[in-house]
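[1] Sequence and predicted model, in that order:
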Amino acid sequence: MRIGIDARFAGHGGQGLGRYTAELIYALAEIDSDNTYAILTRQRDFWRTLPKNFSLVETSIPWYGMQEHIGIPRLIKEQDIHLMHFVHFNVPYRCPVPYIVTIHDLILRRFSSAHATTRSWPVFAVKYTAYRIGLRNALKNASRIVTVSNASALDIEHFYPFAKKKISVIYEAPTASTIVKEDPALPVSEPFFLHVGNAYPHKNLRYCIDEFVRFNEQNRTYHLALVGKRDVFYERLIRHAEQYRNAQILFLGEVGDETLSSLYRHATAYVSPSLCEGFDLPSTEAALRGIPVVASDIPVHREILGSAALFFPAEKKGALSESLQLIIASQPLRSELTEAGQQHVRQYSWKLAAQQTLELYKSMLNSV
């Protein structure tokens, strides 16, 4: 059987969806020599060498546009694909074959404020309506739905009860191979706390900055290092931080793998103040590297991190600053969190995710 995977999000500098897609494909390539795969990609030169049963199908079709509703079904037919796996909700309205869709989270449903967009309100309203229609179409017509945590599964069931029986939870995984040679040019002075990711409102980074400033008043040697693409959301965050003239807050932008590895290695703790996540891969990456994790007390963090984090109420004034104080004051606590974190996150692996995904493929192909 021939399986298609929409890998257009994977590419140079790709994160999030792209990372998930690439890691899953590489893991599938290691375990499946029976089926053939058509990998729909926008960047052929991004990929490492894949086995002969994996073929790269290059396309310039962009995502989130009308072209994909016409062009992707045409490619599926041209490639004689029997089963498709879409890694995001942007599924063609009429897919000619059965498909699986991965829904990582419903953050846009839960946080639909105009603060979460760079568009004007009328444009946002149109785009958000299109998102709602597209998501419902993707879930309704999917043969199976993959999501990356039980917390996300519950969100899907809440907003779309009809999808409940089609959902399978398959966890993502931190990747040990991303731990590379340490970069000697550390871009921040020690000691420091670290956060990695975008600055969308649900990340709760304004609260994080306010709490760090409160902590910093009594602990002037500490810095807060924020790593993430400098977009309009980070620019808003930078403007918010400017009110604290003497705060030790560093906006590092995007950094390379070696620099990121160095930051993980030297951080006092990793901080994740999010209000909502699908999986929170950076927190597991930090735990894998032996860094204590300080995380907001939300369902997905409890599920993914277990007892391997110091939790605080997500928006309570003073809660995060008190947790940071506790972390620096207690070496036994840091050691306990480090040991628990490394042990806990080893249960997640891309090989296991690929095996579970392949079982879904097989069950669907057997029913075709």
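    Good, I have the coordinates. Residues are numbered from 1 along each chain as shown.
[2] only C-alpha atoms for contact and neighbour calcs from this point on.
    Will do.
[3] mind listing the helices in the stretch 1-150 of the chain by residue range?
    17-31, 66-78, 107-110, 121-141, 150-159 (DSSP state H, counting those that start in this stretch).
[4] could you dump these to TSV with mean neighbour count and distance to residue 209?
    Output for the helices of the stretch 1-150 of the chain, formatted as TSV (neighbours: other CA atoms under 10 Å; distance: least, CA to CA, whole Å):
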stretch	mean neighbour count	distance to residue 209
helix 17-31	18	27
helix 66-78	16	40
helix 107-110	14	22
helix 121-141	16	27
helix 150-159	18	26
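[5] Pasting the second one now:
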Amino acid sequence: MRKELVKFTNKEVEYIFDGSFTELPLTHQRDKIIIVTDENLYKYHADKMEGFAVIKLPAGEGFKQQRTVDDIITQLLELQADKNSIIVGVGGGVVTDMAGYAASIYKRGVKLILVPTSILAMVDAAIGGKNGVDVGPFKNMVGTIYQPEQLIFDYSFLHTLPHEEWVNGFAEIIKHACIKDAHFFEMLVGKTLIDFKNDPTLLANLIEKNVAVKTGIVLSDEFETGERKLLNFGHTIGHAIENLYDLPHGHAVSIGMVAAATISEQLSNFPAASKQRLIQLLEQYHLPVHLSFDKEAIWDILLMDKKRENNSMNFILLNSIGDAVVTPIPLVQLKDLIEQCL
């Protein structure tokens, strides 16, 4: 177990790597802990949650809506949760998003601990304080930035993670390499998904590496006025197709990264050979790289994207692998690029 204290603007967050969820009662009052998880995870890990108050949510992105958070709050009231209660979000990115959102607004804020249980949540979704819900097909339209007290990385939860969720998580890992670290990209080229699944030390190092990349970006721009926008590489088109076509988040981001690389070729002189290397790496980790989609329907969703400012979209482009840039693209030009290039 390794602990690291990270100082954000309004809170110090304790990262506990290779920690144990079951040790929570040793450091926190058991009767103040309320676990928020989903039905799938509870099915496999009910024994770990025995003796705690548990709020079980239906599983899946389709339930990442305000009505589900309203249900969490109703159950918190029924449990007579007070200002000293601790909400513990145990699950993938959907759970950590909704647990964080609920904790930030219940009684104007209660303590929050996150226990990410998927690769995607460990390397991305649970880090940085962002939370929220979708509104219909529009991703993450409502939410807050609210840091937890602790992030507990309990790798034992990965033992029951389905293979497709390992694949899903590697999209965000590859994204981090693309925007920040060419050497990391080369390391991924030399490995396979099976290598990481079969080597606990290699996997732990991978998770810590990604946590460091994302944390470093968030510390430099916690409230997303500049550099933090780089984390949206692949997410502009990715978010637009995710809910419209009911895609796993990582699959949508993978397709979105290839689309962003194509636009980078046009606007940022991103080499065609580098784009091909990105495609090959995504395929190496079993991620999709293309989707035939309804461009008009996607455009209607893009117009509501949070990265839009007036008549332009803050789009994340690559100059080279490991070097990303935020580029405002006029909407008229972006629509032409989508029509012609994708």
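    Thanks, I have it. Keep in mind the model is a prediction, meaning the values are calculated, not measured.
[6] Superposed, what's their TM-score?
    The TM-score (TM-score structural alignment, normalised by the length of structure 2) is 0.31; 172 aligned residues with a CA RMSD of 6.5 Å.
[7] thinking again about what came up before, dump the helices of the stretch 1-150 of structure 1 to TSV, plus distance to residue 238 of structure 1.
    Output for these, formatted as TSV (distance: least, CA to CA, whole Å):
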stretch	distance to residue 238 of structure 1
helix 17-31	26
helix 66-78	35
helix 107-110	23
helix 121-141	23
helix 150-159	30
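[8] For residue 2 of structure 1, which of those is the nearest?
    Counting by CA to CA, residue 2 of structure 1 lies closest to helix 66-78 out of those; the figure is 10.2 Å.
[9] Just name whatever secondary elements the top helix by length along structure 2 is in contact with.
    The single longest helix within structure 2, with elements called by DSSP state H, is helix 200-220. The contact analysis (3 or more CA pairs under 8 Å, 6 or more residues apart in numbering; DSSP states H and E) places helix 200-220 of structure 2 against helix 163-180, helix 193-198.
[10] Could you tell me which residues within that helix count as buried?
    Buried positions in helix 200-220 of structure 2, judged by neighbour count with 16 or more other CA atoms under 10 Å: 203, 206-207, 209-211, 213-215, 217-219.
[11] picking that back up, can you tell me which of the helices and strands packed on helix 200-220 of structure 2 is most buried?
    helix 163-180 (a mean of 22; mean count of other CA atoms under 10 Å).
[12] Which strands or helices does it pack on?
    helix 119-120, helix 182-189, helix 200-220, helix 249-267, strand 323-330.
[13] again, only using 10 Å
    helix 119-120, helix 182-189, helix 193-198, helix 200-220, helix 249-267, helix 272-284, strand 312-320, strand 323-330 (3 or more CA pairs under 10 Å, 6 or more residues apart in numbering; DSSP states H and E).
[14] In contact with residue 331 of structure 1, which residues?
    residue 337 (CA atoms under 10 Å, 6 or more residues apart in numbering).
[15] how close does it get to residue 325 of structure 1?
    Going from residue 331 of structure 1 to residue 325 of structure 1 by CA to CA, to the nearest Å gives 12 Å.
[16] Sticking with residue 325 of structure 1, tell me its helix or strand.
    Element membership for residue 325 of structure 1, per DSSP states H and E: helix 319-329.
[17] returning to what we had before: compare the helices and strands packed on helix 200-220 of structure 2 and give me the one nearest residue 309 of structure 2.
    Closest to residue 309 of structure 2 of those is helix 163-180 (CA to CA; 22.1 Å).
[18] Give me the angle between that closest one and helix 249-267.
    30 degrees (axes from the mean of the first three to the mean of the last three CA atoms, to 10 degrees).
[19] Verify the contact between residue 216 of structure 1 and residue 208 for me.
    No: Residue 216 of structure 1 is beyond contact range of residue 208, at 11.8 Å (criterion: CA atoms under 10 Å).
[20] quick revisit: so which of the buried residues of helix 200-220 of structure 2 is the closest to residue 96 of structure 2?
    Nearest member of the buried residues of helix 200-220 of structure 2 to residue 96 of structure 2, counting by CA to CA, is residue 211, at 15.5 Å.
[21] What helices and strands are in contact with whichever helix or strand comes after the longest helix of structure 2?
    Going down the chain from helix 200-220 of structure 2, the next helix or strand is helix 235-244, by DSSP H and E. Secondary-structure packing of helix 235-244 of structure 2 (3+ CA pairs under 10 Å, 6+ apart): strand 138-142, helix 249-267, helix 295-302, strand 312-320.
[22] Could I get those in TSV, plus columns for distance to residue 275 of structure 2 and mean neighbour count?
    Converted to TSV, these look like this (distance: least, CA to CA, whole Å; neighbours: other CA atoms under 10 Å):
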stretch	distance to residue 275 of structure 2	mean neighbour count
strand 138-142	26	19
helix 249-267	6	25
helix 295-302	22	16
strand 312-320	9	23
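[23] mind listing the strands for structure 1?
    Using DSSP state E, the strands of structure 1 run over residues 2-6, 36-41, 54-58, 83-86, 99-102, 144-147, 167-169, 192-196, 223-227, 249-253, 269-272, 293-296, 310-312.
[24] Looking at those strands, which is nearest to residue 240 of structure 1?
    That would be strand 249-253 among these, by CA to CA, at 11.4 Å.
[25] So which elements touch the closest one?
    strand 192-196, helix 205-216, strand 223-227, helix 232-241.
[26] what's the angle between the third one and helix 205-216?
    Think strand 223-227 of structure 1. Angle between the axes of strand 223-227 of structure 1 and helix 205-216 is 160 degrees (criterion: the same axes, to 10 degrees).
[27] quick one, strand 223-227 of structure 1 and strand 249-253 angle?
    Strand 223-227 of structure 1 and strand 249-253 are oriented at 20 degrees to each other (the same axes, to 10 degrees).
[28] before we move on, what about the last one?
    Here helix 232-241 of structure 1 runs at 160 degrees with respect to strand 249-253, directions being taken by the same axes, to 10 degrees.
[29] Name the residues of helix 232-241 of structure 1 that are buried.
    Buried residues in helix 232-241 of structure 1, counted by 16+ other CA under 10 Å: 233-234, 237-238, 241.
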